[in-house]
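Peer 1: Model the structure of this input:
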Amino acid sequence: MLNKPIIISKKDEKYKTILFYPFKNKKNHGGLRVMNKFKKTDNFRPLLTIITVVKNGANTLEKCIKSVIDQKDVNIEHIIIDGCSSDSTVSILRKYSKNIDYWISEKDEGIYDGMNKGLQLALGDYIGILNSDDFYKKDSLKIIIKYFKRHKDIDFIFGTVFKGKILSGFWPNKIKWKFNFYSAHSVGFFIKNKSQKILGFYNNKFKYSADRDLFYRMIEKYKMKGIATTRDELIGYFAKGGISESVGFLDRLIEETKIRINNNQNIFFVLLLFTIHLIYQSKKLITKK
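Peer 2: Predicted structure coming up:
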């Protein structure tokens, strides 16, 4: 722990780091930072920031928080962004204020807006996303630190995740025609803070798939380098359900098409992809009948 750190910004950063969210009502935030306690980083113990976004997640949030607490011998700060929950979420945040580095609670524009707030507050060398209904395997984050230390030139990591089955691997070339080229965003994705600041925020205009827009920019525009953990290096558990599975096929396909167009992928190729995916899904539905 150290006293209030000094933030040094760089010209190529798309956003600036802040220590506290600008509230009028101080009851809307808490954690170690409010107690003037800040995590520090050094060459031997780099700091990993975990960002959790939650709204009315009281049933699963405590397990999520405990899975971060259970990461031993890793220098971690946990930032939690609550979207003004109406259940007992805030009570849980207050209960764990000595374990959470900083939490805020206010209305937001959805999960990716919450993630963007978390990015602004991240002091770590590396950043990971952990949804409130997901959790890490005990001591698994040592693996992530090991990979970043061993592979100095990489910008990001996709860790192995369990979501009903093992999801592992990373195939960047597939992004040109399909988005399921990685394990998972929550639980499995980690990125250097300096690389995230080059990428910028999640684009809030994409309601369902702003993470895929970020990945497209990361790989195609900025040519960032990544790596995947091995299949047996399990990082954590991704809950079934949530926004990713509640969205209809056509809504998701339309948004993913907009992401490709927004990132200047060849319009004729994008429309061809749209048609192929539409025909393929239609055949699947007919076959089921």
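Peer 1: C-alpha only now, for contacts and for neighbours.
Peer 2: Will do.
Peer 1: those helices in the stretch 51-200 of the chain, which residues are they?
Peer 2: For the stretch 51-200 of the chain, applying DSSP state H, counting those that start in this stretch gives helices covering 58-69, 89-95, 111-121, 141-150, 193-199.
Peer 1: Would you mind finding the most buried of those?
Peer 2: Stretch with highest mean neighbour count among the helices of the stretch 51-200 of the chain: helix 111-121 (a mean of 23; mean count of other CA atoms under 10 Å).
Peer 1: And that helix, what does it pack against?
Peer 2: strand 48-54, strand 76-82 (3 or more CA pairs under 8 Å, 6 or more residues apart in numbering; DSSP states H and E).
Peer 1: re the thing from before, now distance to residue 206 too, for the helices of the stretch 51-200 of the chain, in CSV please.
Peer 2: What follows is the helices of the stretch 51-200 of the chain, written out as CSV (distance: least, CA to CA, whole Å):
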stretch, distance to residue 206
helix 58-69, 25
helix 89-95, 26
helix 111-121, 9
helix 141-150, 28
helix 193-199, 16
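Peer 1: Any chance you could list what contacts stretch 131-149?
Peer 2: With contact meaning CA atoms under 8 Å, 6 or more residues apart in numbering, stretch 131-149 is reached by 46, 51-54, 57, 60-61, 63-65, 67-68, 70-74, 154, 157, 159, 186-187, 190, 229, 233-239.
Peer 1: for this structure, longest helix please?
Peer 2: Counting residues, the longest helix found in the chain (DSSP state H) is helix 267-288.
Peer 1: Next, the buried residues of that one.
Peer 2: 270, 273, 274, 277 (16 or more other CA atoms under 10 Å).
Peer 1: what about residue 245, neighbour count?
Peer 2: Neighbourhood size, residue 245 [other CA atoms under 10 Å]: 11.
Peer 1: That one - that's part of a strand, no?
Peer 2: No - according to DSSP: H, G, I helix; E, B strand; the rest coil, the state of residue 245 is helix, so it is not within a strand.
Peer 1: quick one, what contacts residue 48?
Peer 2: Residue 48 is in contact with 74, 75, 76, 77, 124, 125, 126, 127, 128, counting by CA under 8 Å, 6+ apart.
Peer 1: show me what contacts the fifth one?
Peer 2: The contact partners of residue 124, taken as CA under 8 Å, 6+ apart, are 41, 46, 47, 48, 49, 76, 77, 193.
Peer 1: Tell me the spacing between it and residue 274.
Peer 2: Separation of residue 124 from residue 274 (CA to CA, to the nearest Å): 39 Å.
Peer 1: run this one through as well so I can compare:
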Amino acid sequence: MPLISVITITKGNPQGFARTHASIKAQDFKDHEWVVVDGDKEPDNGIYDAMNKGIARACGDYLIFMNAGDAFTSPNTLSQAAAYLQEGPDFVYGDALEGGHHKPARHDIAHGMITHHQAMFYRRSDRQYDTRYRIAADYKYTAQAIAEADADKIAYMPFPVCIFETGGVSQRRVAEGRAEQNAIRQELGIKAPMISSMQIAAAFLKRVAPPVYWALRSRFKTARAYDARASAKSNPATPSKKPNLKI
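Peer 2: Model prediction:
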């Protein structure tokens, strides 16, 4: 079984940290390590600098970032994920729970983060977060991970991986985050016409009519999910249709 590194960044959030700790401790999959970077004990240059420290300390085959306040959806979440990871994919992602709502993953990196950061497993590498981006460095990190992955080694897990704690910096500084995402698209050559208008409309709908937003968010996806395990069992030589994740 692969070793999974769960990386947690914490600063000034003891209650959230305790919740995350309890969630990790409850996991029935024991081939994991917990890497904690505590901003109250060691200085850093922001959350992504702290996450880079976590990457440097990690020894696992795969990394998942579960920051203070976030939690796995159940005690067997890592066991479920390990069933996918043992096949050696480059990048694996699943759905998330946010504010009591099931938030399905999207399958097009051009539209922004395909799912919450806490619902993605990255094969460990020397890649680091670009700390020039204070809000959307996770988008660049993820887009690069997908670009570097073999097309047939990207897997989607059709279940919620994390319970996302709302109110973080990306949700408080939405406009800045969008601007950084646009800069990253230009830097990486990702074409996404009209995406800014779509994001503004979605944010407005989420604010003024949450039930409508969540109903639409749960119903529509940009592509059919790719399950690497099902594909390999059905016809190893001909993978089933994959999400449009490649840049």
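Peer 1: TM-score for the pair, please.
Peer 2: The TM-score (TM-score structural alignment, normalised by the length of structure 2) is 0.73; 205 aligned residues with a CA RMSD of 2.6 Å.
Peer 1: Count the residues that sit near the closest residue to residue 29 of structure 1 other than its chain neighbours.
Peer 2: Once flanking residues are discounted, residue 29 of structure 1 sits nearest to residue 104: 4.2 Å by CA to CA, 6 or more residues apart in numbering. Counted with other CA under 10 Å, the neighbours of residue 104 of structure 1 add up to 25.
Peer 1: lining up the contacts of residue 48 of structure 1 with structure 2, which overlap?
Peer 2: Here is what carries over to structure 2 from those, by both residues aligned by TM-score structural alignment, their matches' CA atoms under 8 Å: 75, 76, 77, 124, 125, 126, 127, 128.
Peer 1: among the contacts of residue 124 of structure 1, which recur in structure 2?
Peer 2: Retained in structure 2 from the contacts of residue 124 of structure 1, counting by both residues aligned by TM-score structural alignment, their matches' CA under 8 Å: 46, 47, 48, 49, 76, 77, 193.
Peer 1: Now check structure 2 for the residue matching the second one.
Peer 2: Across the two structures, residue 47 of structure 1 finds its equivalent in residue 3 of structure 2, going by TM-score structural alignment.
Peer 1: what sits against its match?
Peer 2: Going by CA under 8 Å, 6+ apart, residue 3 of structure 2 touches 31, 32, 33, 59, 60, 61, 62.
Peer 1: now swap in residue 198 of structure 2 and tell me
Peer 2: Residue 198 of structure 2 neighbours (CA under 8 Å, 6+ apart): none.
Peer 1: Residue 9 of structure 2 and residue 24 of structure 2, how far apart?
Peer 2: Distance from residue 9 of structure 2 to residue 24 of structure 2, counting by CA to CA: 14 Å.
Peer 1: aligned partner of residue 79 of structure 1 in structure 2?
Peer 2: Here residue 79 of structure 1 is matched to residue 35 in structure 2, going by TM-score structural alignment.
Peer 1: Also residue 161 of structure 1?
Peer 2: Residue 161 of structure 1 maps onto residue 96 in structure 2, by TM-score structural alignment.
Peer 1: Residue 237 of structure 1 now?
Peer 2: Under TM-score structural alignment, residue 237 of structure 1 pairs with residue 163 in structure 2.
Peer 1: Can you report how many residues neighbour that match?
Peer 2: Based on other CA under 10 Å, the number of other residues close to residue 163 of structure 2 is 25.
Peer 1: Please verify my assumption that it contacts residue 98.
Peer 2: Yes - using CA atoms under 8 Å, residue 163 of structure 2 is in contact with residue 98, at 6.1 Å.
Peer 1: Give the aligned range of stretch 89-101 of structure 1 in structure 2.
Peer 2: The aligned range for stretch 89-101 of structure 1 in structure 2 is empty, by TM-score structural alignment.
Peer 1: Centre of the chain to stretch 212-222 of structure 2, how far?
Peer 2: With CA atoms, centre = their mean, to the nearest Å as the basis, stretch 212-222 of structure 2 stands 19 Å off its chain's centre.
Peer 1: same thing with stretch 153-162 of structure 2?
Peer 2: How far stretch 153-162 of structure 2 lies from its chain's middle: 10 Å, per CA atoms, centre = their mean.
Peer 1: Could you pull out the buried residues of that stretch?
Peer 2: Of all the residues in stretch 153-162 of structure 2, those buried under the rule 16+ other CA under 10 Å are 154, 155, 156, 157, 159, 160, 161, 162.
Peer 1: Can I take it that the fifth one is in a strand?
Peer 2: Spelled out, that is residue 159 of structure 2. Yes - judged by three-state DSSP, residue 159 of structure 2 forms part of a strand.
Peer 1: How about the contacts made by it?
Peer 2: 94, 95, 96.
Peer 1: Excluding chain neighbours, what is closest to residue 229 of structure 1?
Peer 2: Nearest non-adjacent residue to residue 229 of structure 1, counting by CA to CA, 6+ apart: residue 159, 5.1 Å away.
Peer 1: Give me the most central residue, structure 2.
Peer 2: For structure 2, residue 117 is the residue whose C-alpha lies nearest the centre (CA atoms, centre = their mean; 2.3 Å).
Peer 1: Map that residue onto structure 1.
Peer 2: Superposed on structure 1 with TM-score structural alignment, residue 117 of structure 2 falls opposite residue 185.
Peer 1: and what of residue 59 of structure 2?
Peer 2: Residue correspondence to structure 1 (TM-score structural alignment): residue 59 of structure 2 is matched to residue 123.
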